[in-house]
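Asker: Pasting the sequence and the predicted model now:
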Amino acid sequence: MAIKLIVGLGNPGKDYQSHRHNVGFWFCDALANLYSATFKKESKFSGDVTQVTISGLSVRLLKPNTFMNRSGRSIQALAKFYQLDAVEILVVHDELDLDFGTAKLKAEGGHGGHNGLRDTIKALSTKSFYRLRLGIGHPGDKSQVADYVLHAPNKSELTQIQNAMTDALQVIDDVVKGDTDKAMKNLHTKD
């Protein structure tokens, strides 16, 4: 099944843009940049939306303006409006359980404590959507997670995150075309 919507999870506003929690936004920005697309605010979807053509297929990019914990509202509004099935959606998010520089593609699954995913699962009433997980490392202690995700990565971490995004951008054509097995094989197999 082809992907028709790519959602980057993050928090809106200048205060949050450099935070680890916003790597989903960064990925959507990189994708929009790659295809010379510009986001515009769409109040009916509570988010910033643009459209790109990847491998001949029309794909919408969405950055919810609802803050991380309410991401599902924005995703559900757009999916409902364009009559998209959950399996046609790719959600891009930060992943504490992956090291910096790691990008993993996943078909469905739980939320793993990620509030943006938790709200998306609730809003779509299913776990059956694709995820692109971008590693941001773990602070080491559960009690430090909230503070950790709301801070900017250091220079070396940022470089590694950017490398992971580059790796993911190289397989996005296959992901969009629905050839997720090929995309996973290429993304998950490092030289």
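Answerer: Noted; the coordinates are in hand.
Asker: Going by C-alpha atoms from here, please, whenever you check contacts or count neighbours.
Answerer: Fine.
Asker: Could you pull out the strands in this protein for me?
Answerer: 5-8, 40-42, 47-54, 57-64, 89-95, 103-107, 130-135 (DSSP state E).
Asker: got another, please set it beside the one above:
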Amino acid sequence: MTTWLVVGLGNPGPTYAAHRHNVGFRVADELARRADAPFGAPRGMRAEVAEARLGTSGLGGFGGTDKVLLVKPRTYMNDSGIAVAKLAAFHKIDPAQVVAVHDELDLDLGRLRLKVGGGDNGHNGLRSLRAHLHTGDFARVRFGIGRPPGRMEVHAFVLSDFSAAERADVELEVSRAADAVELLLTEGLVAAQNRFNS
């Protein structure tokens, strides 16, 4: 039996919930909804965790023995790796079985990209994961949010809500990113890249 750790990156609390930086949390929520798996807060883990089974057709499906932990760190984005490393150590999960879902400035809204490894590209959540897992060799589902308009600072942009015009696209992309995670888990990285990398 394989145990996967799928971590949505974001900041905890209602203040941040709709921000561009929190799309990882929204994808984790969508995956938990599909699996009918409620989030709980395991003692000492500094994260909300939902436990699901992976069937041949995806999360919550039949015939599966693999386990999937859906994770939303309760630390702030910059310390995400603390929660992820604790969970990985407790459940004996190798970094190769970790999937991080995160916002990506270098991709326009409506584009996804899956890969394994690489740098953090200035993303503080990825930087923290790499530091605490002692490797960058985990899978990433990169959710495009585009670049800030005009002279807007990156920090202000990622910590702002999507515009009214973008919200329908965001809902669609959250669903598509959840599809990409499920395909990555059931059929592997190459199959997921072939279908979703744009």
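Answerer: Right, received. Where do you want to start? Because the structure is predicted, anything quoted here is derived from the model rather than measured.
Asker: Mind checking the TM-score on these two?
Answerer: The TM-score (TM-score structural alignment, normalised by the length of structure 1) is 0.92; 188 aligned residues with a Cα RMSD of 1.6 Å.
Asker: re the thing from before, tabulate the strands of structure 1 in JSON lines, adding columns for distance to residue 188 of structure 1 and mean neighbour count.
Answerer: Compiled in JSON lines, these are given as follows (distance: least, Cα to Cα, whole Å; neighbours: other Cα atoms under 10 Å):
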{"stretch": "strand 5-8", "distance to residue 188 of structure 1": "20", "mean neighbour count": "26"}
{"stretch": "strand 40-42", "distance to residue 188 of structure 1": "33", "mean neighbour count": "14"}
{"stretch": "strand 47-54", "distance to residue 188 of structure 1": "21", "mean neighbour count": "19"}
{"stretch": "strand 57-64", "distance to residue 188 of structure 1": "24", "mean neighbour count": "22"}
{"stretch": "strand 89-95", "distance to residue 188 of structure 1": "15", "mean neighbour count": "25"}
{"stretch": "strand 103-107", "distance to residue 188 of structure 1": "6", "mean neighbour count": "20"}
{"stretch": "strand 130-135", "distance to residue 188 of structure 1": "11", "mean neighbour count": "24"}
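Asker: Include distance to residue 18 of structure 1 when you put these into CSV, please.
Answerer: What follows is those, written out as CSV (distance: least, Cα to Cα, whole Å):
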stretch, distance to residue 18 of structure 1
strand 5-8, 14
strand 40-42, 20
strand 47-54, 17
strand 57-64, 15
strand 89-95, 13
strand 103-107, 19
strand 130-135, 15
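Asker: Show me the one of those strands that comes nearest residue 15 of structure 1.
Answerer: Between residue 15 of structure 1 and the strands of structure 1, the tightest spacing by Cα to Cα is seen for strand 57-64, at 15.6 Å.
Asker: can you give me the offset of the closest one from its chain's centre?
Answerer: 11 Å (Cα atoms, centre = their mean, to the nearest Å).
Asker: what angle separates it from strand 89-95?
Answerer: Comparing the axes of strand 57-64 of structure 1 and strand 89-95 via axes from the mean of the first three to the mean of the last three Cα atoms, to 10 degrees yields an angle of 40 degrees.
Asker: how far off strand 47-54 does strand 57-64 of structure 1 point, in degrees?
Answerer: 160 degrees.
Asker: Do a quick rundown of the helices in structure 2.
Answerer: Per DSSP state H, structure 2 has helices spanning 23-35, 80-90, 124-133, 154-158, 167-187, 189-196. These are given in chain order.
Asker: next one: the first one to chain centre, how far?
Answerer: In this case it means helix 23-35 of structure 2. Once both centres are worked out by Cα atoms, centre = their mean, helix 23-35 of structure 2 turns out to sit 9 Å from its chain's centre.
Asker: do you know how far the closest residue to residue 160 of structure 1 other than its chain neighbours is from residue 26 of structure 1?
Answerer: Using Cα to Cα, 6 or more residues apart in numbering and skipping residues adjacent in sequence, the residue nearest residue 160 of structure 1 is residue 101, 4.2 Å away. For residue 101 of structure 1, the distance to residue 26 of structure 1 equals 14 Å [Cα to Cα, to the nearest Å].
Asker: the more surrounded of these two?
Answerer: In terms of neighbours (other Cα atoms under 10 Å), residue 26 is the more surrounded of residue 101 of structure 1 and residue 26; the figures are 24 against 21.
Asker: For that one, which residues are in contact?
Answerer: Residues counted as contacts of residue 26 of structure 1 (Cα atoms under 8 Å, 6 or more residues apart in numbering) are residue 8.
Asker: how much space between it and residue 56 of structure 1?
Answerer: In this structure, residue 26 of structure 1 and residue 56 of structure 1 are separated by 23 Å, where distance is defined by Cα to Cα.
Asker: what does residue 174 of structure 1 give?
Answerer: Taking Cα to Cα as the measure, residue 174 of structure 1 and residue 56 of structure 1 are separated by 12 Å.
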